[in-house]
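Undergrad: Have a look; sequence and predicted model below, questions after that.
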Amino acid sequence: MKRGLAIGTALSLILITPGHAGANRNNSDDLPPNTGGRSGGSRGCSYQSAVNSSVPALVLLAPARSRSQTISTRPTFAWFVRDRESLPMEFRLYEYDPVSSDAKLVAEILDENFKSAPGIMTLSLSETMPQLAVGRKYLWQVELVCDRHRPSGNPFADAEIEVVAPSPALDDRLERAKNELDRVALYEEKDLWYDALAAVLRDSSDSQLENWRSTLLDRVAQGEAESEQFQQSHIHRIQR
């Protein structure tokens, strides 16, 4: 199945490097294959990195094969990069049509300063990016660009996200929460994965939040090797 989708017009905002628009894309309406949030095998951008690690080169920090929820219309996305070499990255966000389940590209980041760093990377969507719509479902994808001329060899992964409206009761409880720790507990109680993860990755000074971060990272890790690398990762924060 091809990974490309036709570029949609609604909510469209594309941040690209001039001359590279569509370089790695096909004119297709097919969704990317479901990767379970992991790049294929342990393949990276060099033979040596693939030989030396059983951990995938790229892991999206989202529960595998489930559409996790958020109450934020500008959520934070997070992923793990294994290899130390800094590589160009590409980020894409697709929106599912609520009737047909077809998908269209609504945002894309291809700028020359968007590069990988080893460890956990977080991407926060600012006012310059499209605001997600409550009640809509999306698919997000990260790609490491090993070779722009051979995109089929680039490690990539995708995951799904659904934006939901908070209930009045949850709004009230969040407003009355004394601190971020209380809010994380509420997010976890309501299965709001992206909100909980964003909170624990944003603030690392509180020991109790560190415990929450460890718990959430273990939830997406597959095996001890992944868990160890996630837990020891430096966090790199990006905003677009």
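TA: Happy to help now that I have it. These figures come from a predicted structure and were not determined experimentally.
Undergrad: From now on I want contacts and neighbour counts done on CA atoms only, so please keep to that.
TA: Will do.
Undergrad: Please determine how far Leu192 is located from Arg237.
TA: Separation of Leu192 from Arg237 (C-alpha to C-alpha, to the nearest Å): 21 Å.
Undergrad: One more: Ala62?
TA: 17 Å.
Undergrad: So for those two, which sits in the more crowded spot?
TA: Ala62 (27 against 14; other C-alpha atoms under 10 Å).
Undergrad: which residues does that one contact?
TA: By C-alpha atoms under 8 Å, 6 or more residues apart in numbering, the contact set of Ala62 is Gly37, Ser68, Ala78, Ala159, Trp193, Tyr194, Val220.
Undergrad: Next up, a structure to set beside the first:
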Amino acid sequence: MFTSQQLIYLIVVGLFPIGTQAAIAQSTANIPTPTNSSKSQQIMFKPPPSKGQPKSTSSAGSRGDLQCPQDATSTALSNQPPLIPLVPSDSNFGLTTAEHPTFLVYLPPTSAKQVILSLIAEDNQVYSQTFIPIKGEPGIISLKSVDSTPPLEVGKNYQWAVVLVCNEKPGPNDPVVTSWVRRVALPQLENYQKVDLKQANAYSQQGIWYDAVITLARIRNTQPDNQAVANIWTNFLKSVGLDAIATQPLRLEK
């Protein structure tokens, strides 16, 4: 019998095409500086109704198998959280309005040089897969499929998986975490293309997780010395059970 990690591996790695391009995160240029109102503002995520979620949303992997074998004896890893997808811990599921959503993952210190981001439809067909280079530094990174891959269809659920490639080629024992996403139609939000705290809060109140968290992450990433924004970001992650990585550094692509 296969373990859940090996089963995910067989699905997402066995069908990888040769020469997949590296993903490029969405631009964070021209993000406005938060106003003074952020000093007292808090943004808490409001989960959407559970209707329409996949039957099972459990994630593959556990702390013991979420690091590369060659890193297992590293003292740098001993006090670090394992590989963790940024998604509400009670559901392991989230909504997005994006055709090609950006996912966030906490990456522990690692000797690995790349990860693989895969999207899998509910019928277990691989929807897209992208090799993405990493630097191996601990922190929260952004992952996104290249725009040439098929866009997510509105109303459908997809499992996304991140495989940490421990050697030159993927192997069946490589660490893997999985989560779920469903694309929904864009709600009627004022200035939805503007990246600011008001927009992040609007997404949060409508239960659109991936859009809310990436909006906040981009603001936090461009305002590293703004303590008010840091507090908003930390409390936002804690509100969905991500306490273990709430204060970890952001290492988003510029």
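TA: Received it, and whenever you're ready, just let me know what you need. Since the model is a prediction, treat every value here as computed from it, not as a measurement.
Undergrad: tell me which of the contacts of Ala62 of structure 1 is nearest to Cys146 of structure 1?
TA: Nearest to Cys146 of structure 1 out of the contacts of Ala62 of structure 1 is Gly37 (C-alpha to C-alpha; 18.7 Å).
Undergrad: What number of residues are in the vicinity of that closest one?
TA: 25.
Undergrad: just checking, it touches Ser66?
TA: No: counting by C-alpha atoms under 8 Å, Gly37 of structure 1 does not reach Ser66; the two are 9.9 Å apart.
Undergrad: Verify the contact between Ala177 of structure 1 and Arg183 for me.
TA: Yes: using C-alpha under 8 Å, Ala177 of structure 1 is in contact with Arg183, at 6.1 Å.
Undergrad: okay, the two: which has more neighbours?
TA: Between Ala177 of structure 1 and Arg183, counted using other C-alpha under 10 Å, Arg183 has the larger neighbour count: 19 against 15.
Undergrad: Find the residue closest to the equivalent of the more buried one over in structure 2 in space, skipping its chain neighbours.
TA: Taking TM-score structural alignment for the superposition, Arg183 of structure 1 sits opposite Gln199 in structure 2. Closest residue to Gln199 of structure 2 apart from its sequence neighbours, by C-alpha to C-alpha, 6 or more residues apart in numbering: Tyr192 at 6.4 Å.
Undergrad: cool, Ser66 of structure 1 as well?
TA: Using C-alpha to C-alpha, 6+ apart and skipping the chain neighbours, the partner closest in space to Ser66 of structure 1 is Glu160 (6.9 Å).
Undergrad: Longest helix in structure 1, please.
TA: When structure 1 is parsed with DSSP state H, its longest helix is helix 207-220.
Undergrad: and what of structure 2?
TA: helix 209-222.
Undergrad: And the contacts of that one?
TA: 28, 31-34, 45, 87, 94-98, 101-104, 195-197, 199-204, 226, 229-230, 233, 250-252.
Undergrad: Recalculate using a threshold of 6 Å.
TA: Residues from elsewhere that reach helix 209-222 of structure 2 (C-alpha atoms under 6 Å, 6 or more residues apart in numbering): Gly94, Leu95, Thr96, Ala200, Tyr203, Ser204.
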